[in-house]
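Participant: Predicted model, plus sequence, below.
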Amino acid sequence: MTDIHAYDAPASGAAPEAGFGDYVALLKPRVMSLVVFTAFVGLFVAPVRVDPFIGFCAVLFIALGGGASGALNMWYDADIDAVMHRTRKRPIPAGRLAPGDALAVGLFLSGLAVVMLGLAANWFAAAFLAFTIFFYAVVYTMWLKRSTPQNIVIGGAAGAFPPMIGWACATGGVSIESLLMFALVFFWTPPHFWALALFMKEDYHNAGVPMLTVTHGRHATRRHIFVYTMVLAAFALALGLTSIGGPLYLAVAVVLNALFIHGGWTILRRTEDQAVADGYRAEKSFFKLSLVYLFAHFAALLVQAMAGAW
């Protein structure tokens, strides 16, 4: 396993001046889009109505907090990113952005996001956002990611908090509905990333990241994926029985979870020889399905709430 240390820029000279796109990439916009969407749904489906402008500001500051987490993650993980094929073109390992600049951006946006969310919504939601940033940047990035194959399981909580923060912006608290939205993202995260790890194992191995595929092998990872799809389905369907669920959401959840369980079962039954022979086609299909799965569940919650309002 690689030693934990901040990334040192190449000694050939100072990093060139970064462009606007590099700073955008630093905030992990694809991850931020998931944060924004789930936080917005959490806020919108809450039983307390929020002024549209305040709601917009709340989601904006949650997004900034998510971007700050991404910047801090890229600062600390630059040594890993430089080794992995899918991340080596990120701004820091590619030499377009100095590590110190990334750290400064992450810290500044963290403070700005937390303070402004407290002023725009409430201080409970702001404290929740501060804890989420800390959990992702310190607990997951600096500790779990490099020390345990449970990294993505426990660390996945950071990505599951945004809908709870959105709900807290509206209500000032936590409820069974927000906890089940958390559970939906939390139990989705391991099979999503483990499916990726099945066909990207060498990346994690070369970087010294103790992903489950590296420490326990692909066969054990396949078993874990199937177990988590079953647990995930239970929480996804349970969410449909709460005040924010309904027939439309339940219909979507039944179809998607049937497809997801089938995909998990297909992966479980495959041998490594079969996967290599077809280029991990089933694993890649499952990974793509997982992206649709989460978006569609939260979209169904949103449409269900809009239908209820009408």
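Facilitator: Arrived safely, thanks for sending. Numbers count the residues shown, from 1 in each chain.

Participant: From now on I want contacts and neighbour counts done on CA atoms only, so please keep to that.
Facilitator: OK.

Participant: If you drop the residues flanking it in sequence, what lies closest to residue 280?
Facilitator: residue 199 (6.3 Å; C-alpha to C-alpha, 6 or more residues apart in numbering).

Participant: okay, now the one you found: neighbour count?
Facilitator: Applying other C-alpha atoms under 10 Å, we find 18 residues neighbouring residue 199.

Participant: ok now do it, which residues does it touch?
Facilitator: Under the criterion of C-alpha atoms under 8 Å, 6 or more residues apart in numbering, the neighbours of residue 199 are 280, 283, 284.

Participant: which one of those residues is nearest residue 66?
Facilitator: When the contacts of residue 199 are compared for distance to residue 66 (C-alpha to C-alpha), residue 284 comes out closest, at 26.5 Å.

Participant: Give me the helices and strands touching whichever helix or strand that closest one is part of, please.
Facilitator: Element membership for residue 284 (DSSP states H and E) is helix 281-309. Judged by 3 or more C-alpha pairs under 8 Å, 6 or more residues apart in numbering; DSSP states H and E, helix 281-309 is in contact with helix 29-44, helix 176-199, helix 247-269, helix 272-277.

Participant: Below is structure B, check it against A:
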Amino acid sequence: MTDTSAFDGTAHDAAGEARFGDYVQLLKPRVMSLVVFTAAVGLLVAPVPVHPLVAFASILFIALGGGASGALNMWYDADIDAVMRRTQRRPVPAGRVGPQDALALGLALSGISVVMLGLAANWFAAAFLAFTIFFYAVVYTIWLKRSTPQNIVIGGAAGAFPPMIGWAVATGGISAESVLMFLLTFMWTPPHFWALALFMNDDYSRAGVPMLTVTHGRPATRRHILGYTLALAPVGPALAVSQIGGPIMLATTLVLNAAFVAGALRIRARSDATAAADHYAVEKRFFKLSLAYLFLHFAALLAEAALRPWGMGGW
């Protein structure tokens, strides 16, 4: 269990009462926005139409499930968040929200989101959401994150499930297309986070988180970034030639993959001294590119779905 003694009621009272915005921060709104977007794409590109009210309610409850995962993560990780510059101002380590309040919010939203998604859409999608919350909060946060440098590789599955959940809302099941959407995010996650770790390594080292940069060093991490980038490259084209793809998706993925592989090659060729000299400028650019990479892939799928009724999307 996480030691929360440093974040007791005294610290909370000293900082004053929590504001509404503090509880919103517990839900990790930036991460939630990715969950909402990819889940919505999964729902909208599915071949089965969904009533707009059902679609809206389903995305809302999937978002709440993502927020529940974030709150549970912040509850458990309060001790390591407190020593990392990137996270020390989060509500729990900063003392604005008590750890038990974060836990209660996470558990309550977990139950509400799963039950309501089952009632609004179907119980297969609800069970999938419940599994995703469990995977992020227990498998990744409690187990993998502090025990293995493969934490991001395996734990990345939690962030890759939302488009499959959206697809399940529409279809009640799983298909090759939804698995490919999962693989796009799953294979993207390691190079995305390892690029961040290259220039935030001191944070992870200080917190004792066994990121690959901490356990194997930056040179090995650069090799892994290239390897996973090359493994990721075929997934976009596979989606492009699937039933939910089309020429927009194909053009998008070819351009983005060329840029992403080129960025990974540049990172692979750098030394620690070179990277430190320019304050990891190349690594930071690659990290920003990775954000655009995922967003534009899913946006291209959405564009194909939007144009298909007009005879302009798809093959």
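Facilitator: Sure thing, it's come through. In this text the structure is predicted, and so the values were computed from the model without any measurement.

Participant: quick one on the thing from earlier: export the helices and strands packed on helix 281-309 of structure 1 to CSV and tack on distance to residue 74 of structure 1?
Facilitator: Formatted as CSV, those follow (distance: least, C-alpha to C-alpha, whole Å):
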stretch, distance to residue 74 of structure 1
helix 29-44, 13
helix 176-199, 18
helix 247-269, 31
helix 272-277, 31
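
Participant: circling back to that earlier point, any buried residues in the helix holding residue 284 of structure 1, and which?
Facilitator: 282-283, 286-287, 289-290, 293-294, 296-302, 304-305 (16 or more other C-alpha atoms under 10 Å).

Participant: So which residues of the stretch 51-200 of structure 2 form helices?
Facilitator: Using DSSP state H, counting those that start in this stretch, the helices of the stretch 51-200 of structure 2 run over 52-76, 78-81, 99-120, 123-134, 151-160, 162-171, 176-199.

Participant: which ones are touching the residue nearest the centre of structure 1?
Facilitator: Structure 1 has residue 159 as the residue nearest its centroid, 3.9 Å off, counting by C-alpha atoms, centre = their mean. Applying C-alpha under 8 Å, 6+ apart, we find residue 159 of structure 1 in contact with 35, 185, 186.

Participant: Pick the most buried one from the helices of the stretch 51-200 of structure 2.
Facilitator: Sort the helices of the stretch 51-200 of structure 2 by mean neighbour count, taking mean count of other C-alpha atoms under 10 Å, and helix 162-171 sits at the top with a mean of 28.

Participant: got the angle for that helix vs helix 281-307?
Facilitator: For helix 162-171 of structure 2 against helix 281-307, the angle by axes from the mean of the first three to the mean of the last three C-alpha atoms, to 10 degrees is 10 degrees.

Participant: Structure 1: matching residues for helix 162-171 of structure 2?
Facilitator: Against structure 1, the aligned range for helix 162-171 of structure 2 is residues 162-171 (TM-score structural alignment).

Participant: sorry, back to before: out of the contacts of residue 199 of structure 1, which is nearest to residue 309 of structure 1?
Facilitator: Among these, residue 284 lies closest to residue 309 of structure 1 (C-alpha to C-alpha), at 38.3 Å.

Participant: didn't the closest one look like it was pressed against residue 194?
Facilitator: No. Using C-alpha atoms under 8 Å, residue 284 of structure 1 is not in contact with residue 194, being 10.8 Å away.

Participant: average distance between the match of helix 162-171 of structure 2 and structure 2?
Facilitator: Superposing on structure 2 and averaging over aligned pairs (mean C-alpha distance after the TM-score superposition for structure 1), stretch 162-171 of structure 1 comes out at 0.1 Å.

Participant: Figure out how far that stretch is from the centre of its chain.
Facilitator: With C-alpha atoms, centre = their mean, to the nearest Å as the basis, stretch 162-171 of structure 1 stands 17 Å off its chain's centre.

Participant: Check stretch 1-18 of structure 2 too.
Facilitator: Stretch 1-18 of structure 2 has its C-alpha centroid displaced from the chain centroid by 28 Å (C-alpha atoms, centre = their mean).

Participant: Over to stretch 284-302 of structure 2?
Facilitator: With C-alpha atoms, centre = their mean, you get 13 Å for stretch 284-302 of structure 2.

Participant: contact partners of it?
Facilitator: When contacts are defined by C-alpha under 8 Å, 6+ apart, stretch 284-302 of structure 2 is touched by residues 38, 41, 44-45, 184-185, 188, 192-193, 195-196, 199, 236, 244-245, 248-249, 252-253, 256, 260, 263-264.
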